[in-house]
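Participant: Sequence and predicted structure below; questions after.
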Amino acid sequence: MRILLQGAQVFQNNRFQVQDILINQQYIEQMGPHLTAPDAQILAMNNLVIAPGFVDVHVHLREPGFNAKETIKTGTLAGAHGGYTTVAAMPNVQPSIDTPRRLQAQIARNQASAQVHVLQYANITKDRTSEQLVDFAALKAAGAFGFSNDGNGVQSAQTMYQAMLAAKQANLPIMAHIEDDSLANHGVMNAGLRAQELGLPGIEPVAETAQLARDLELAAASGVHYHACHVSTAASVELIRVAKKRGINVSAEVTPHHLLLDESMITTDNPQLKMNPPLRTLQDRQACLAGLLDGTIDMIATDHAPHTVNDKAGSMLTAAFGITGLETSFVMLYERLVKPQLCSLAQLINWLSVKPAQVFNLTAAGQLRVGQVADLVVLNLHQPHTITADSMLSCGQNSPFIGQQVEAEVAATMVAGRWAYRKEQTE
């Protein structure tokens, strides 16, 4: 059966225009004003926005090994609830994904359970924390989207350089968790006055910037596509800005929480505000937004990191790092950035959808056009509501944004011509 979406403000070619979209099976058959299709299911989309489905290049789906935190099914349902049609899953599961056999098994799990498209990373090193490199060519042949040890920085410069050379040969990106363990010093929040006031050990900002500076020089020497994950400091933004001017093949992401929160908001020992990298200063937060606005930072990625209630209980000293992000990303960014006119809706859609697809050559994502797979999100910008734990589809409800009032919502998400999420189906 065909589906005719009528009268939405459709985001295409970086502008909004009232159009209809006719979907036939998995694909967009027609786009334009006043379409007719007698055999189609007609859905009125007046006063709604339709955009290319969001793309998140940094999520943790936890399965296998940590299914109490999240599963592939629940994580991708959460993605659909947040407007995401494509996510890229980090390999820090158990066992970690460091052989072609394990990668193939993980891809099979994704295909069996996922409600959205899932791209799968493989490790950079065996067991993710060793210095022994994986077989990059064999993992590419088995279907790897890229390589990452996310959760841990690669501590040896020699190991990272050899990894970059191998990834360059495979023509796949290195996705870097940037953290020098000897400088992080087992901290739980940003080092500074607030950490001292709360009596909590701090993570020095230089733990990020020192390793980033090293990696950018290695990327320049190797020619690899180097992607800086969850950039959090003003100094990091400046390093990337200079690197791009030098012609280094670097891209970068920032998370919603590093755009919307900073250490001044940590007024008590609150595990819901514990993440890695930690919330930095207001000046760092402002620099991250400035980096997005001037193109230094390419995209927004959630670093969706679900945990059980027990994982996030007690003190920041013992609780797990990380917060969820897939279900709150668009609505919170719209509330805090678009409504106050710090950026436009078009810019936000570009950072969430268009740019990640372009940077990672995802030709089937990030755009709406005839003949393309029908991956799209329907946005209602005038539906005030409160973010609640009960409304979340993720197993993890570890979000500091629960209880926030927001104006916009994701009304529906379509993946390859089928509804992966529709609000009315959950009510």
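Facilitator: Yep, it's here.
Participant: From now on I want contacts and neighbour counts done on CA atoms only, so please keep to that.
Facilitator: Will do.
Participant: how far away is residue 37 from residue 48?
Facilitator: Using CA to CA, to the nearest Å, residue 37 is found at 21 Å from residue 48.
Participant: need the contact list for the closest residue to residue 15 other than its chain neighbours.
Facilitator: Spatial nearest neighbour of residue 15, excluding adjacent residues (CA to CA, 6 or more residues apart in numbering): residue 346 at 7.1 Å. Residues near residue 346 by CA atoms under 8 Å, 6 or more residues apart in numbering: 11, 14-15.
Participant: and residue 346, what helix or strand is that in?
Facilitator: For residue 346, the host element (DSSP states H and E) is helix 345-349.
Participant: Comparison target, given below:
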Amino acid sequence: MKTLIKNGKIVKKDNQLIPAAIWIEKGKIHAIGESFEEEAFDQVFDAKGQLITPGLVDVHVHLREPGFTYKETIASGSKSAARGGFTTVCAMPNLNPVPDTAEKLKEIYDIIKKDAVVKVLQYAPITEELRSETLTDQKALKEAGAFAFTNDGVGVQTAGTMYLAMKEAAANDMALVAHTEDESLLFGGVMHEGEISKKLGLPGILSSTEASQIARDVVLAGETGAHYHVCHVSTKESVRVIRDAKHAGIHVTAEVSPHHLILIDENIPEDNGFWKMNPPLRGNADRDALIEGLIDGTIDCIATDHAPHGLEEKKQTFLKAPFGIVGSETAFQLIYTHFVETGQFTLEQVIDWMAVKPAAIFGLEAGTLTIGSPADIAVFDLKTEEKIDDKDFESMAINTPFVGWKVKGNTLMTFVDGTLAWSKGDA
């Protein structure tokens, strides 16, 4: 099967958009040129003068299956990713059952093989059942297909457990990915500790809850030689610790989520669970530090932390609602609109942070438009402004405060191994 994507534009190193057509054959990119004779192809898709990028790579999503399929499934979550232009997503293990054995992990991959429309890589937990101090069998889980190891959602509370896990991860040449939250510093907090938490009469979450555990972990990563990756960085103190660790030569990488780059706690209008996320929305100085950290390379990539929940769960107060917002379908659009359109980021930088870098830091065969690479491709409309409408979501969940926001950069088509995984209307 020969497929052509015609009439597109790609970004060159100088941030110029140049005309491009992509020739796809046997699931790979066969050639890239300005145009090709259409008669030679079995399928032709028209990009209509819009942007062609490598398929986006999201190293942090929650697909909720098995165990919580009223929130999301692998089928719905992967469609949601495809609608956002993502072709590879990495799914967190806070599931039921937790995939803490090779057998449980293989069962999830059986569902992925059957139901996913994009490439789904499954994380395995660092410890059994996530909250225990007993390490999982990393070697067996790696052989069963584990993408990396994480206790996302709760984090590893004991330094000794983290040290031993890092030693194992280094021995198995696997990344250890950390949700950093010292629970002894939580004090029942549900939002950022600051003027807004006081105004709303809600218990706050200290910045040190996150940053202190990163500080602990980078020392351990330096001791063990492990690749240590920090999830959803949210505070200026965390950025400083990560920057210092990188300067010291420690193998640490980090991600930031779109909502922490765009929103702060002052944007929270009321005690409404749709605004409750973990880490919470922080202060203006924190947001500035995150943006600076992305630009100077302290933070390596953007990841959504797509966290679907049932509507009734999220329609509660901060004290009762679960943490998390959905993000797969809005990430690129929000980043493009709020940073590229305003001149803060270049388009090349955004593609780097959302496709090239996440693939590179985890050694994935993804995130690039090169001859011979998998034909994982997204096409985005940079011209048309639309409102984010939760009625259009492929996700089962709609828990996001961004509904109604006007954005450009909406996805037209997403291809996985050269096969159309999602398209908008008659695109």
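Facilitator: Cool, got the structure. Bear in mind the structure is a predicted one, so any value in this text is a computation, not a measurement.
Participant: Let me see the TM-score of these two.
Facilitator: The TM-score (TM-score structural alignment, normalised by the length of the first structure) is 0.97; 425 aligned residues with a CA RMSD of 1.2 Å.
Participant: hang on, the earlier thing: aligned counterpart of the residue nearest to residue 15 of the first structure in the second structure, please.
Facilitator: Aligned by TM-score structural alignment, residue 346 of the first structure pairs with residue 348 of the second structure.
Participant: Any figure for the gap between that match and residue 336 of the second structure?
Facilitator: Distance from residue 348 of the second structure to residue 336 of the second structure, by CA to CA: 11 Å.
Participant: same deal with residue 84 of the second structure?
Facilitator: Counting by CA to CA, the gap from residue 84 of the second structure to residue 336 of the second structure is 12 Å.
Participant: The top helix by length along the first structure corresponds to what range in the second structure?
Facilitator: Longest helix in the first structure, counting residues (DSSP state H): helix 206-222. Aligning helix 206-222 of the first structure against the second structure (TM-score structural alignment) gives residues 208-224.
Participant: For the nearest residue to residue 12 of the second structure once chain neighbours are set aside, give its distance to residue 368 of the second structure.
Facilitator: Leaving aside its chain neighbours, residue 12 of the second structure sits nearest to residue 18 (7.2 Å; criterion: CA to CA, 6+ apart). Distance, residue 18 of the second structure to residue 368 of the second structure, by CA to CA: 16 Å.
Participant: Just give me the neighbour total for residue 95 of the second structure.
Facilitator: 17 (other CA atoms under 10 Å).
Participant: ok, now residue 208 of the first structure?
Facilitator: 24.
Participant: pretty sure it is touching residue 180, no?
Facilitator: Yes. The criterion here is CA atoms under 8 Å, and residue 208 of the first structure meets it with residue 180 at 6.6 Å.
Participant: and residue 295 of the second structure, what pairs with it in the first structure?
Facilitator: With TM-score structural alignment as the criterion, residue 295 of the second structure matches residue 293.
Participant: list the contacts for the residue most central in space within the first structure?
Facilitator: The centre of the first structure sits closest to residue 301, judged by CA atoms, centre = their mean, with a distance of 2.6 Å. Neighbour list for residue 301 of the first structure: 56-59, 230, 253-256, 352 [criterion: CA under 8 Å, 6+ apart].
Participant: Please narrow those residues to those residing in strands.
Facilitator: The strands, defined by DSSP state E, take in 56-59, 253-254 from these.
Participant: from those, which single one is nearest residue 272 of the first structure?
Facilitator: residue 59 (17.8 Å; CA to CA).
Participant: check contacts around the closest one.
Facilitator: Applying CA under 8 Å, 6+ apart, the residues near residue 59 of the first structure are 87-90, 301-305.
Participant: With distance to residue 318 of the first structure and secondary structure added, can I get the residues you listed in JSON lines?
Facilitator: Shown next, in JSON lines, are the contacts of residue 59 of the first structure (distance: CA to CA, whole Å; DSSP: H, G, I helix; E, B strand; the rest coil):
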{"residue": "87", "distance to residue 318 of the first structure": "29", "secondary structure": "strand"}
{"residue": "88", "distance to residue 318 of the first structure": "28", "secondary structure": "strand"}
{"residue": "89", "distance to residue 318 of the first structure": "25", "secondary structure": "strand"}
{"residue": "90", "distance to residue 318 of the first structure": "23", "secondary structure": "coil"}
{"residue": "301", "distance to residue 318 of the first structure": "26", "secondary structure": "coil"}
{"residue": "302", "distance to residue 318 of the first structure": "23", "secondary structure": "coil"}
{"residue": "303", "distance to residue 318 of the first structure": "20", "secondary structure": "coil"}
{"residue": "304", "distance to residue 318 of the first structure": "20", "secondary structure": "strand"}
{"residue": "305", "distance to residue 318 of the first structure": "16", "secondary structure": "coil"}
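Participant: just the helices in the first structure please.
Facilitator: 72-81, 100-113, 136-142, 157-170, 181-184, 193-198, 206-222, 234-245, 256-260, 282-293, 329-333, 345-349, 355-359, 423-426.
Participant: For the second one, grab the matching residue range in the second structure.
Facilitator: Mapping helix 100-113 of the first structure onto the second structure (TM-score structural alignment) gives residues 102-115.
Participant: All good on my end, thank you.
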